[in-house]
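Asker: Here is a sequence together with a model predicted from it:
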Amino acid sequence: MAASAERRRSRILEVVRETGSIRVAELAERLDIPAVTVRRDVAVLADEGKVQRTHGSVALSGGQPAGQGRVIGMLVPTVGQYFDEVIAGANAAATEAGARLVLGIAPYGAGNDRAQVERLLESDVDGLLLTPGWTPDGGLEGGDWLGELPVPAVLVERRAAPLSAAARLDAVCSDHRHGVLLALRRFVALGHDAVLLAARADTRTAYEVRAGYAEATGQLGLPALPVIDVTSPGASRSPVDEADLAARIAEAVRKGVRAVVVHNDQDALQLPSLLRTHGLTVPEDVALIAYDDVYASLSEPPLTAVAPPKQAVGSGALELLLRRLDAGDSMPVHRIELLPTLELRKSCGGPT
């Protein structure tokens, strides 16, 4: 019996040396040994310092990247636009660490976050990067199921409600309220005494942008003007399209407001040409700052934009998750906020 166990463990070491890192299920299949037996042998080898165990994987001790062989599930509400860059940052960090990223999509309004996470868990992931489709209309709290996940998880571009199940998770997000403050402070420096906000109302980022506007106007002594709602089609409120938005901005300009922040830059992109139909030019008659900086530089004139650190959020969340996988509960819960920057272009006037 002892000789048999010794032989099994020798074979396990041979395979681990060959692969560098391997999942326990794959190791059991390759050696044709029951998975429960392999796990016991791996535990013994780990106690002897010959291998390192992670959730579901085994690697040689020392000399391996922190995430070697790990599989990370990532849930996002959409691909394209903003989240393409977040995903790219996470994927680059995973590749550098020797891990692999598996993507799941739970569209806004679909209500299937949990089902998509369960599908990711079926892929035997070691940890999760989660961007739940929380909306202001649907509530900002995560479901209780977020406190029952069998693997570590990090929230991405989401702030959990205090005392909710999700508040016990690590989180990495952009400080969108600071981003709005940057935009309004720029307008104040250019001599504007009022700034209009046109913003969506259907995403968590939109909620933070609106909250940031309320805070920033108070800090800078500006009037808090009624927000123009440019909710996306399909949301519970009636959307304002780009032509309607241009007309609303033109009306505000006639009342003396000549500075506008627009969330997001997809909605801002067509405004310069549409405003010309109202006899207004950008930035001479109305100054614009977009929010998100995905397409803003492609406008004519190029749009000054608040740029959340999208790729850095993705890579930072992946790296934090790997740290959590190594440290377990010995590491305190981390809530990391990264500051956006203001990318100066022609649309807001002043020197660039």
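Answerer: It's in. Numbers count the residues shown, from 1 in each chain.

Asker: alpha carbons only for contacts and neighbour counts from here, please
Answerer: Fine.

Asker: Leaving out the residues flanking it, which one is nearest to Leu318?
Answerer: Spatial nearest neighbour of Leu318, chain neighbours left out: Ala90 (5.5 Å); criterion: CA to CA, 6 or more residues apart in numbering.

Asker: What's the local residue count around the nearest residue to Ser297 once chain neighbours are set aside?
Answerer: Leaving out its chain neighbours, the residue that sits closest to Ser297 by CA to CA, 6+ apart is Leu303, at 5.7 Å. Around Leu303 there are 29 other residues, counting by other CA atoms under 10 Å.

Asker: Next one for the comparison:
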Amino acid sequence: MTNTAEERRARILEVVRELGSVRVMDLAARIGTAPVTVRRDVAALAESGLLRRSHGAVSLPREALAPGAEGRERVIGMLVPSVGSYFDEVIDGARAAAAAAGARLLLGIASYESTDDRAQVDQLLDSGLDGLLLTPNWRPGTGAGDTAWVRDLPVPAVLVERLAPPDSVAAELDAVGSDHQHGVLLALRHLQRLGHTSVLLAAREDTWTAYQVRAGYQEGVRLLGLAPQPVIDIRRPGLDSEVIAGRVAEAVAEGVRAVLVHNDQEAIQLAPLLRARGLRAPDDLALISYDDVFAALAAPALTAVAPPKRAVGAEAVELMLRRIEGGAELPVHHVRLLPELKVRTSCGGVPEGGAR
């Protein structure tokens, strides 16, 4: 065990030089000293400019790196819950921004149904990352669960399309994402301008975005004074289309003439089923999709809320690179990017002045 403060701090610097970046807890175990003591030593070394602290990890300041090290290729890991749809564009944006900055992006996937976020992250960390872009599988409406491991990562982390609850230990992590509640408000406002006084929402309930869309609908209906409607739950994505079509047809029979659907897949499957019931968009009802991954390819082409997916990926990489360089001196950023409304055939009109 290392005893005197001078010996401990010399050993701390030795370990950090060897590993590049290390969590305080791992550092304490490595030198055989209580974490509370190591934190005090790290604070003293950081105050002297010999170490840099960032989100539970320590590293050498840039000026202390070996000659040429500051120009080395940065390696950024990225964990997403899926590929093949929404996150493809987020990944594309991140990849382009990383390439432009001379950095390398490594990808990990932990599906929505899995609970192996941490295993995937550990696999990425073994590749020698400088930072991690992280989309954890936090369940909607249930908080962020166990977030301590996210806070204690040995490298800086930026949450992507996620925001930790204010009372979570991960709440002070950097985060970049779409303001989905604003996106829903755009759709509702557009429909109101077209003369609709009530809008139906059919939405999934198993993803973070779905939860934000539902919250945005409740708030948007209140703000705009629209007549609220019970939300149609899409409990089995891709399999409940007949049931959803029946529920929408019932609402139309009661006078509702507009529907917002999360997401594109559900909206595209819904359109022909409504047609089989004698309902066509835009003649009999206005239809808006949320996500805008495939909406433009539908028949008719769907008006859609388009979260800035590529911009989210690019901004996350740029923030990560600033965090790597600035360490704890850079204030924590929570960046919300605003979606746009892409007006197409399925709504039957464009409001005065266009839509945003």
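Answerer: Structure received. What you are looking at is a predicted structure, and each value in this text was computed from that prediction instead of being measured.

Asker: follow-up on the earlier one: contacting residues around the residue nearest to Ser297 of the first structure?
Answerer: Residues in contact with Leu303 of the first structure (CA atoms under 8 Å, 6 or more residues apart in numbering) are Leu269, Leu288, Ile289, Ala290, Ala296, Ser297, Leu344, Arg345, Lys346, Ser347, Cys348.

Asker: how about those in a markdown table, adding distance to Ala166 of the first structure and secondary structure?
Answerer: Below are the contacts of Leu303 of the first structure laid out as a markdown table (distance: CA to CA, whole Å; DSSP: H, G, I helix; E, B strand; the rest coil):
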| residue | distance to Ala166 of the first structure | secondary structure |
| --- | --- | --- |
| Leu269 | 35 | coil |
| Leu288 | 36 | strand |
| Ile289 | 33 | strand |
| Ala290 | 31 | strand |
| Ala296 | 33 | helix |
| Ser297 | 36 | helix |
| Leu344 | 36 | coil |
| Arg345 | 38 | coil |
| Lys346 | 41 | helix |
| Ser347 | 39 | helix |
| Cys348 | 39 | helix |
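
Asker: got the residues you listed as JSON lines, with distance to Leu197 of the first structure columns?
Answerer: Supplementary listing: these in JSON lines, determined by distance: CA to CA, whole Å:
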{"residue": "Leu269", "distance to Leu197 of the first structure": "15"}
{"residue": "Leu288", "distance to Leu197 of the first structure": "10"}
{"residue": "Ile289", "distance to Leu197 of the first structure": "10"}
{"residue": "Ala290", "distance to Leu197 of the first structure": "10"}
{"residue": "Ala296", "distance to Leu197 of the first structure": "17"}
{"residue": "Ser297", "distance to Leu197 of the first structure": "20"}
{"residue": "Leu344", "distance to Leu197 of the first structure": "18"}
{"residue": "Arg345", "distance to Leu197 of the first structure": "19"}
{"residue": "Lys346", "distance to Leu197 of the first structure": "19"}
{"residue": "Ser347", "distance to Leu197 of the first structure": "15"}
{"residue": "Cys348", "distance to Leu197 of the first structure": "14"}
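
Asker: Need the max-distance pair from the residues you listed.
Answerer: Spanning the widest gap among the contacts of Leu303 of the first structure are Leu269 and Leu344, at 15.5 Å by CA to CA.

Asker: follow-up on the earlier one: nearest to Val262 of the first structure among the contacts of Leu303 of the first structure?
Answerer: Ala290 (4.8 Å).
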